[in-house]
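Novice: here is my input, please return the structure:
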Amino acid sequence: MRYRNLGDSGLVVSEIGYGNWLTHGPDGEMCVHAAVEEGVTLFHTAAAWGRGAAEESLARGLTGTPRDDVVISTGVFWPEEGGPSRGGLSRKSLFASLHGSLRRLNTDHVDLYHLLRFDYQTPLEETFTALSDLVRQGKVHYVATSEWTAAQIQQAAGLAERHRVPLVGNQPQYSMLWRVPESQVIPACERLGIGQLATVSLAQGVLAGRYTGGTVPADSRAAGGDLARALVWPLLHEDLLSRIEPLRGVAGARGLTMAQLALAWVLQNPLVATVVVGASRPEQVRENVAAAGVRLDLDVLGQVDQLLGSFVQTDPRLTFTPPQYRTTDVVGL
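Specialist: Next up, the predicted model:
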């Protein structure tokens, strides 16, 4: 495993992080054990995932691991349960959600607290005043945004400085196919000393080669629940899959699997501190971890660009949280 600082902060994270959006049962706990064994230190979850079950599963998986050896990251925005005052980034929501997270995670603090979407219905000043209190209480050590625009991050950074909130991370979708944050979000974060925690870097398994050959494996996300299928099926274009299949040869020529190539591609960006990736089996964790420290030469990067061509998304306007989007639909980051 290799390690990097998150932005300009002193927080050190593993190049490969583990996220448990979909895997928070017994199999997920075995994956957490494997991740610890492989040197993974960043573990990401969220209060709403599985209505709290993901945090409880992570806590069980980390039983016996010294607390100070890991970076526990959780997030707030969607409600864990119903009620008109639940969800969003209000002071009430932040305090209630965090205290629930601490109870489920069996810890007295989280190392990194994610604001999982921008909340148009709560003044940002209110959010950062509440975060300042939680930081002073020692319950939150660092703060990160997730899927915020460059302008929103810039506004947040000003408030974070004023209220002495260590805003050190941003969590964008970022992959060979989804390069949306490159033109505005990542440059803005670089100026502000904010590091990237990349997610969805395997494009729901598409860039791992799960769907090449025209089949949908029974254990894949595309064969899972309604939400997982909704995220995967739009990517299953025949033309796109035909372009992804040759990546198997590009990866194999360098002794890599397709998943390792995809994760290593993201890590070529020095502004990315970690790639957060899930797994349903311990062997997938070990495969993912092998992407740490891999250097890709310009020839490989050029082949990737040539193969994916017009399917690469770059429009910065795609980083956007609609004003009406608040708490009803949980998407997996």
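Novice: from here on, contacts and neighbour counts on C-alpha atoms
Specialist: Fine.
Novice: what residues of the helix or strand harbouring residue 34 count as buried?
Specialist: Element membership of residue 34 [criterion: DSSP states H and E] is helix 26-37. By neighbour count on 16 or more other CA atoms under 10 Å, the buried set for helix 26-37 is 27-36.
Novice: one more: stretch 269-287?
Specialist: 271-282, 284-286.
Novice: what about the residue nearest to the spatial centre of the chain, distance to residue 44?
Specialist: Centroid-nearest residue in the chain: residue 199, 3.7 Å away (criterion: CA atoms, centre = their mean). Residue 199 is 10 Å from residue 44, where distance means CA to CA, to the nearest Å.
Novice: before we move on, back to that, give me the subset of the buried residues of stretch 269-287 lying in helices.
Specialist: Among the buried residues of stretch 269-287, DSSP state H puts 282, 284-286 in helices.
Novice: now, which of those residues sits nearest residue 141?
Specialist: Closest approach to residue 141 among these (CA to CA): residue 285, at 26.8 Å.
Novice: farthest pair in the buried residues of stretch 269-287?
Specialist: 271 and 281, at 28.9 Å, using CA to CA across the buried residues of stretch 269-287.
Novice: okay, helices next: where are they in the stretch 201-333 of the chain?
Specialist: For the stretch 201-333 of the chain, applying DSSP state H, counting those that start in this stretch gives helices covering 226-232, 238-244, 247-252, 258-267, 282-289, 298-308.
Novice: tell me the most buried of those helices?
Specialist: Mean neighbour count (mean count of other CA atoms under 10 Å) peaks for helix 258-267 among the helices of the stretch 201-333 of the chain, with a mean of 25.
Novice: list the helices and strands that one packs on?
Specialist: Here helix 258-267 touches helix 247-252, strand 272-277, helix 282-289, going by 3 or more CA pairs under 8 Å, 6 or more residues apart in numbering; DSSP states H and E.
Novice: if we can go back for a sec, give the residues shared as contacts by residue 199 and residue 44.
Specialist: residue 276 (CA atoms under 8 Å, 6 or more residues apart in numbering).
Novice: which of the ones in helices among the buried residues of stretch 269-287 lies closest to residue 73?
Specialist: residue 285 (18.0 Å).
Novice: thought that closest one was touching residue 36?
Specialist: No: assessed by CA atoms under 8 Å, residue 285 is found out of contact with residue 36, at 9.9 Å.
Novice: compare with the first, here's sequence two:
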Amino acid sequence: MEFRHLGRSGLKISEITYGNWITHGGQVEADAATACVCAALDAGITTFDTADGYAEGRAEQVLGKALAGERRGGIEVFTKVYWPTGPGANDRGLSHKHIRESIEGSLRRLGLDYVDLYQAHRYDYETPLEETMEAFAAVVRAGQALYIGVSEWRAEEIRAAKVLADELHVPLVSNQPQYSALHRVPETEVIPTCRELGISQVVFSPIAQGVLTGKYLPGQPVPEGSRATDQKGGGAGFISRWMKDDVLERVQNLVPIAADLGLSMGALAVAWVLQEENVAAAIIGASRPEQVRDNVQAVGVRLDPEVKTRIDEVLAPVAVTDPALTRSPDPRP
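Specialist: Sure thing, here's the model as predicted:
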């Protein structure tokens, strides 16, 4: 495993990070989830990402149990706050009240005294940013989190948050956007802004919910047990936008490129996002341990510029690039 600094902080994280969005507490049973976490640890992964909104908190519980017994100083655990955690009007968002109650709930479910990174899962347009950042500062000063981050915030929102974080002496070190060779939305505005501010990307869906593995074939039924069949956990909905023949045909054109490099398609996709210096880690998910072992082939891979250009040219007609697609739910009229 190789490690990268998170922002301008002294914290190093594994460049492959294990995340349990959709899978833990939803798509796979607890025993299978634990097996995947064990495979991640065996592969040298030390960084684990979750959120209180995943499977209504069950994902945090499963991850906490799977990591129980690991030396706390040898792992980094990230979680997030924003999405609803209950039926009440204040059981959501980034108010001081919800952040305070959510960090306590996350720590309880994870079985930890603190998390290494606490992230705002989306931007909250109903709460003043000053209140949100003061609440995060209180979490850090209480020793419940060491660093703070955001997820899918726009460039101007990140910049405003960084100003307040500096004033409050709170280490805002990361953004967690969706980023892959198919979803290149952060490249135009978010990544340049974060590079300037000393904030890293910890990216999710580097293999586009599995599409970049090449297992989905144009004109063919989806494989049984794949994410595209997961109606209960929501995986099918997330992947549906990529399940188009023009996209799948383009992805199949990457097969010889991966073969020439001796990489699986999944590892090639993960390696692609790790070529961006502002990316500290690529988050992988898994429903089977062998998927973890497959994706970690990307560790330390450096793609020649001409190879990356070939990949970009193949996917350019179907890749998404519009920076306006980075947005949070906005209830305002």
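Novice: for residue 51 of the first structure, state which of the buried residues of stretch 269-287 of the first structure is nearest.
Specialist: Of all these, residue 278 has the smallest distance to residue 51 of the first structure: 17.9 Å, by CA to CA.
Novice: which residue in the second structure aligns with that closest one?
Specialist: Taking TM-score structural alignment, the alignment pairs residue 278 of the first structure with residue 285 from the second structure.
Novice: on that earlier part again, now for the helices of the stretch 201-333 of the first structure, which one comes closest to residue 177 of the first structure?
Specialist: So among the helices of the stretch 201-333 of the first structure, helix 298-308 is nearest, using CA to CA, at 7.3 Å.
Novice: where do the strands sit along the second structure?
Specialist: 3-5, 12-14, 16-19, 47-49, 76-81, 115-120, 145-150, 172-175, 200-203, 279-284 (DSSP state E).
Novice: what packs against the first one?
Specialist: Right, the one you point to is strand 3-5 of the second structure. Going by 3+ CA pairs under 8 Å, 6+ apart, strand 3-5 of the second structure lies up against strand 12-14, strand 279-284.
Novice: how big's the offset between it and the first structure?
Specialist: Compared with the first structure after fitting, strand 3-5 of the second structure has a mean deviation of 0.5 Å; criterion: mean CA distance after the TM-score superposition for the first structure.
Novice: now the fourth one
Specialist: Following superposition, strand 47-49 of the second structure is found to deviate from the first structure by 0.5 Å on average (mean CA distance after the TM-score superposition for the first structure).
Novice: equivalent range in the first structure for that strand?
Specialist: Aligning strand 47-49 of the second structure against the first structure (TM-score structural alignment) gives residues 42-44.
Novice: list the buried ones in the matching stretch?
Specialist: In stretch 42-44 of the first structure, counting by 16+ other CA under 10 Å, buried: 42-44.
Novice: so how far is that stretch from its chain's centroid?
Specialist: Its chain's C-alpha centre and that of stretch 42-44 of the first structure lie 9 Å apart, by CA atoms, centre = their mean, to the nearest Å.
Novice: what do you get for stretch 268-288 of the first structure?
Specialist: 10 Å.
Novice: before we move on, what about stretch 182-198 of the first structure?
Specialist: 15 Å.
Novice: residues in the second structure aligned with that stretch?
Specialist: When stretch 182-198 of the first structure is compared against the second structure (TM-score structural alignment), it corresponds to residues 187-203.
Novice: what's the closest non-adjacent residue to the equivalent of residue 242 of the second structure over in the first structure?
Specialist: Under the alignment (TM-score structural alignment), residue 242 of the second structure maps onto residue 235 of the first structure. With CA to CA, 6 or more residues apart in numbering as the measure, residue 206 is the residue that lies nearest to residue 235 of the first structure, at 7.4 Å, once sequence neighbours are left out.
Novice: kindly report the same for residue 322 of the second structure.
Specialist: Using CA to CA, 6+ apart, the closest residue to residue 322 of the second structure is residue 185 (5.5 Å).
Novice: next: residue 154 of the second structure.
Specialist: residue 326 (5.9 Å).
Novice: what's that neighbour aligned with over in the first structure?
Specialist: Residue 326 of the second structure maps onto residue 319 in the first structure, by TM-score structural alignment.
Novice: pretty sure that match is in contact with residue 149, am I right?
Specialist: Yes: between residue 319 of the first structure and residue 149 there is a contact under CA under 8 Å: 5.8 Å.
Novice: neighbour-wise, which of these two wins?
Specialist: residue 149 (24 against 18; other CA atoms under 10 Å).
Novice: now do the same contact list for that one.
Specialist: 184-185, 319-320.
Novice: buried among those? Make that a PyMOL selection.
Specialist: The PyMOL command for the buried members of the contacts of residue 149 of the first structure (criterion: 16+ other CA under 10 Å) is given here:
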select buried, resi 184+185+319
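Novice: what does the match of strand 47-49 of the second structure contact?
Specialist: For stretch 42-44 of the first structure, the external contacting residues (CA under 8 Å, 6+ apart) are 13-14, 16-20, 70-74, 276.
Novice: try it again with 6 Å
Specialist: The list of residues contacting stretch 42-44 of the first structure from outside it, by CA atoms under 6 Å, 6 or more residues apart in numbering, reads 13, 17-19, 71-74.
Novice: the first structure: matching residues for stretch 69-86 of the second structure?
Specialist: Counting by TM-score structural alignment, stretch 69-86 of the second structure corresponds to 64-81 in the first structure.
Novice: now do stretch 160-173 of the second structure
Specialist: Counting by TM-score structural alignment, stretch 160-173 of the second structure sits on residues 155-168 of the first structure.
Novice: what residues sit buried inside the matching stretch?
Specialist: Quick answer for stretch 155-168 of the first structure (16+ other CA under 10 Å): 156-157, 159-160, 163-168.
Novice: identify the farthest-apart pair in these.
Specialist: 163 and 168 (13.9 Å).
Novice: picking up where we left off before, closest to residue 95 of the first structure among the contacts of residue 149 of the first structure?
Specialist: Scanning the contacts of residue 149 of the first structure for proximity to residue 95 of the first structure, where the rule is CA to CA, the winner is residue 320, at 25.5 Å.
Novice: and the helix holding residue 34 of the first structure with helix 282-289, angle?
Specialist: 40 degrees (axes from the mean of the first three to the mean of the last three CA atoms, to 10 degrees).
Novice: just to revisit the earlier point, nearest to residue 189 of the first structure among the buried residues of helix 26-37 of the first structure?
Specialist: Of those, the one sitting nearest to residue 189 of the first structure (CA to CA) turns out to be residue 35, at 28.1 Å.
Novice: ok, the closest one to residue 18 of the first structure distance?
Specialist: Counting by CA to CA - residue 35 of the first structure and residue 18 of the first structure are separated by 7 Å.
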